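# Just need the structure, nothing else, for what follows:
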Amino acid sequence: MRQPWRVAIVGGGISGLAAAVRLRDRAPAGTEITVYEQSGALGGKLRTGELAGQPVEFGAESFLMRDPAGGESAAVALARRLGLAGEIVHPTVGQAALAVDGGLRPVPGGTLVGVPGDLAKVTTVAQPAADADRDAGRPLLAPGADVSVGALVRSRLGDQVVDRLVDPMLGGVYAGRADDLSLVTTMPALARAARTEHTLVGAVRAAQAAAPRAPGAPVFGTLAGGLSRLVEAAATASGATIRRDAAVRELTPTATGWRLTVGPTRDPELVAADAVVLAVPARPAARLLAGVAPTAAATVGTLDYASVALITLALPEPALPALSGFLVPATEGLLIKASTFFTTKWGHLARPDGLALVRASVGRYGEEASLQVADADLADTVHRELSKVLGAALPAPVASHVQRWGGALPQYTPGHADRVAAVRAALRGAHPTLALAGAGYDGVGIPVCVRSGATAAEEIITALGGSAA
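Model prediction:
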């Protein structure tokens, strides 16, 4: 292999940038890393903006502090690598609520993404089925099997637990429905436990015991000043050449690696690379793979996405409950599916003048038509529904912002993990210097995306001949 290596990263979201940082740390000195970002901004769904003079997240809000094994998450590790660990802040109010039957009820404790580990604790929100969760003398999930979260929980605990607890929890993260989402991909720890445990409550407890959390240890964190700081620091630390507004339209294998066709059709730029990390959503990835690995492209292209909008209101001295926010079951008939009381939840954002930032998420999978209205109408609907849930008219906002994320959240149907594994195995066999990274393959959330990018970088390093370490 010629030196220095030339690695192209297609996609400047956090997965692509994490891949760039790992390559800089582990690849031989002098490795040329270029990040191609189709838009004018890095970070993907990490975007810090400003409203009423206050920093606010227009995309992802926070990251998990721990990984599934109980150690620090990949997001925390990246922040530490970038010199930002001391800038991590945590929620000052952690209690969230569910909007049920026209009122707010605290989210029960002891659940795993809404799935109960103690049936008695969830009765304030939902009543488990009368014959709930009997031991049938065999594991809940067969080896290698996958089911939807909703199918498993409904069969064990009944409809109310799914509709009022699990579905809004998953909806807040994925904008999807529990009855459609893969257990293995969205709740891997529970899936592992379900392969040995005979009851769902037992599986939840086993999953929780496998990754114990110290009492009082924070679950979530963010960065003072906003998550865009993570993006900027990663771009700088990677030492990569950053190409914004640079659409990669075609990938072509060559005798020595890859040729990328970049830019407009009428004036394309042809770029040579030894290896490529594809860190873009599934559909653009499928288009780039179509001429390289048609079968893999067809599989990748089947992944569907939900569109959402985030509406942030700046409210003068509203009467808000001492909650981090609330989730809304689809059965409540509201457009809002989740809301965060930003300046309550994150104490470092509190303002002495009492101005509060409240953000609502709207849009569920399959209900994209609900988003096809003007920004002002969305903001008005959110203001009206927030007032309804809180039981009192909120003051008129002094400012508002609508951030639309079209095709933002992957919808992982059962069998997703096996399909992705098959695609990666096929690419590894035929094109070992091409790796996939991102939420479309490995799951949502900043830690998962960081880990996905870093893993893709390691695959490239191995394929090109090993690291400098």
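
# make it CA atoms for all contacts and neighbour counts henceforth
Noted.

# Please tell me how far Pro212 sits from Ala41.
38 Å (CA to CA, to the nearest Å).

# whoops, I mixed them up, Thr252
For Thr252, the distance to Ala41 - CA to CA - is 26 Å.

# same thing with Val358?
Val358 is 25 Å from Ala41, by CA to CA.

# Tell me which other helices or strands the one helix or strand Ala360 maps to touches.
Ala360 belongs to strand 355-362 when elements are defined using DSSP states H and E. Judged by 3 or more CA pairs under 8 Å, 6 or more residues apart in numbering; DSSP states H and E, strand 355-362 is in contact with strand 304-316, strand 336-341, helix 342-345.

# what's the closest of these to Val107?
Across the helices and strands packed on strand 355-362, Val107 has its closest neighbour in strand 336-341 (12.8 Å, CA to CA).

# quick check: angle from that closest one to strand 355-362?
160 degrees (axes from the mean of the first three to the mean of the last three CA atoms, to 10 degrees).

# Give the other helices and strands that strand 336-341 contacts.
Short answer (3+ CA pairs under 8 Å, 6+ apart): strand 336-341 packs on helix 167-174, strand 325-327, strand 355-362.

# if we look at the strand holding Ala360, which residues are touching it?
Strand 355-362 has contacts (CA atoms under 8 Å, 6 or more residues apart in numbering) with 172, 308-318, 335-344, 350, 371, 382.

# Sequence B follows; please return its structure for comparison with A:
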Amino acid sequence: MTRPRVVVLGGGITGLSAALRLAESADVTLIEATDRLGGKIRTGADGIEDGAEQFLMRDPATGGPSGAARLATTLGLPIVHPAIGAAGLYTGGELRPMPGGTLMGIPSSTLDGFRVEAARDLDLGTPVLPPGADVAVGRLVRERLGDDVVDRLVDPLLGGVYAGRADLLSLATTMPALHGLLTTEHTLGAAVAQAQQRSRAHSAGAGPVFGAVAGGLSGLVDAAEAAAVRAGVQIRRGVRVTALRRTGEGMEILHGEEWLAAAGVLLAVPAIPAARMLTFLAPEASTAIAELEYASLGLVALVLPACELPEASGFLVPATEGLSIKAATFLSAKWPSLGADGEVVIRASLGRHGDSTVLQRADDDLVDIVRSEVSVVIDRPLPQPLRTRVTRWGGALPQYAPGHLDRVAAARAALAGLPITLAGAAYDGIGIPACVASGEAAADLLTESMI
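Next up is the predicted model:
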């Protein structure tokens, strides 16, 4: 039986995961526009990550291994875990421990010992949300608990993950478990408590929450690439795809000056280039995904001589504090292998959706800003760095506006008659586990459409 030829566009972890799954039943060509695979996963020669530095070990929905943990295990890679997990929160000009009993900063009850003004979460006799409704996280929490909870707790936590604002991010997309409970519970606090209870049940005896690949996350990319090559996947780097067209037997992909025939195509690229390629083939799908906005991000790593840091893995900073940095991680405390010869490694992130002005500054300026502002937060001056690195990710993180899930569903429905599937953070969530799962699910869907 002749195996179909399929093409995966995009060589990030989504595309690699999809290619590995497709190679079980098809001949696969993976095309990446740049000269390297891995997308925003990139480990420096010094072991410091230029992108993601860890992944969730468990799937929040099932409690089973996350896509990233499963992939690493399948590839035979050793997984390491943070040495310290507790982060702080800089609020009111003071670095404090992150308050317990919250879900992405949303409290289930009164926050004893943490000075934040919270309105009373009233039971109005009906579920908080009607079935199928989606709202911005910030809007709902402001209505239920007031501005202070959003500005000082929820916004910095969501901002740390999405580089976005709570007032613009979809509840159904960013917190699906809580969203589902809000259609039955009468108060936000009760829904948060239920979500926390379920999470504890999933995590009981399950081990560490976060993990990484020993030696750096680029090892996951390298191992996935090696496995794909062994499975017969043809990988083409540095070639841009400029057009797709339908033929009587499937699809053709224009890359460089060559048309490549395929029975199916999996698009594991950001939403904007995917929308361009679908403009004429599937205009409704193109329109739906073209609406997605992205936030840009800057990461500044400081390698310092031995100095004292707070006992924490790092800290988050609300936008209301007036600082440019939104988070910092004490990497050498969290991952002791990075603290060779007593060096201290700190990595800070800058840039929020709708406010990327600071990212226009020169690298040296960003280094100075980070060193100065981290010193303010920890209330002690940092020494002159031994080495620094600035990494800029333009349009790095998708911003899930309310209704995101409906738009993605509409896009996929519009592609139902075509041998094309969509995968990646633009549609199914950010983070390595979500991207792995998205790539595999899209591969399965494409396989079914070709049978």
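
# Got a TM-score for the pair?
The TM-score (TM-score structural alignment, normalised by the length of the second structure) is 0.96; 445 aligned residues with a CA RMSD of 1.3 Å.

# Next, format the helices and strands packed on strand 336-341 of the first structure as TSV and append distance to Leu104 of the first structure and mean neighbour count.
Below are those laid out as TSV (distance: least, CA to CA, whole Å; neighbours: other CA atoms under 10 Å):
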stretch	distance to Leu104 of the first structure	mean neighbour count
helix 167-174	13	24
strand 325-327	8	26
strand 355-362	15	24
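
# The second structure: which residue goes with Pro316 of the first structure?
Matched by TM-score structural alignment, Pro316 of the first structure corresponds to Pro305 in the second structure.

# So that match sits against Ala340, correct?
No. If you go by CA atoms under 8 Å, Pro305 of the second structure and Ala340 don't touch, sitting 10.3 Å apart.

# If you count surrounding residues, which of these two has more?
Shown here are Pro305 of the second structure and Ala340; by other CA atoms under 10 Å, Pro305 has more neighbours (18 against 10).

# all helices of the stretch 201-350 of the second structure, in order?
For the stretch 201-350 of the second structure, the helices defined by DSSP state H, counting those that start in this stretch cover 218-230, 271-277, 283-290, 331-334.

# State the distance from the closest residue to Ala301 of the second structure other than its chain neighbours to Leu323 of the second structure.
Leaving aside its sequence neighbours, Ala301 of the second structure sits nearest to Arg347 (CA to CA, 6 or more residues apart in numbering; 4.2 Å). Distance of Arg347 of the second structure to Leu323 of the second structure, given as CA to CA: 15 Å.

# What of Gly67 of the second structure?
Counting by CA to CA, the gap from Gly67 of the second structure to Leu323 of the second structure is 35 Å.

# Quick check on the two: which one has the bigger neighbour count.
Neighbours were counted for Gly67 of the second structure and for Leu323 using other CA under 10 Å; Gly67 has more, 24 against 16.

# aligned partner of the more buried one in the first structure?
Using TM-score structural alignment, the partner of Gly67 of the second structure in the first structure is Ala74.

# and that match, what is it in contact with?
Listed by CA under 8 Å, 6+ apart, the contact partners of Ala74 of the first structure are 67, 447-448, 450-451.

# if we can go back for a sec, hey, which of the helices of the stretch 201-350 of the second structure is tucked in deepest?
Mean neighbour count (mean count of other CA atoms under 10 Å) peaks for helix 331-334 among the helices of the stretch 201-350 of the second structure, with a mean of 23.

# how big is the offset of that one relative to the first structure?
Average distance, helix 331-334 of the second structure versus aligned residues of the first structure after superposition (mean CA distance after the TM-score superposition for the first structure): 0.6 Å.

# just checking, what packs against that helix?
Other helices and strands packing on helix 331-334 of the second structure, by 3+ CA pairs under 8 Å, 6+ apart, are strand 344-350.

# Would you check the span in the first structure matched by the very next helix or strand once past the strand it packs on?
With elements assigned by DSSP H and E, the helix or strand that comes after strand 344-350 of the second structure is helix 363-378. The aligned range for helix 363-378 of the second structure in the first structure is 375-390, by TM-score structural alignment.
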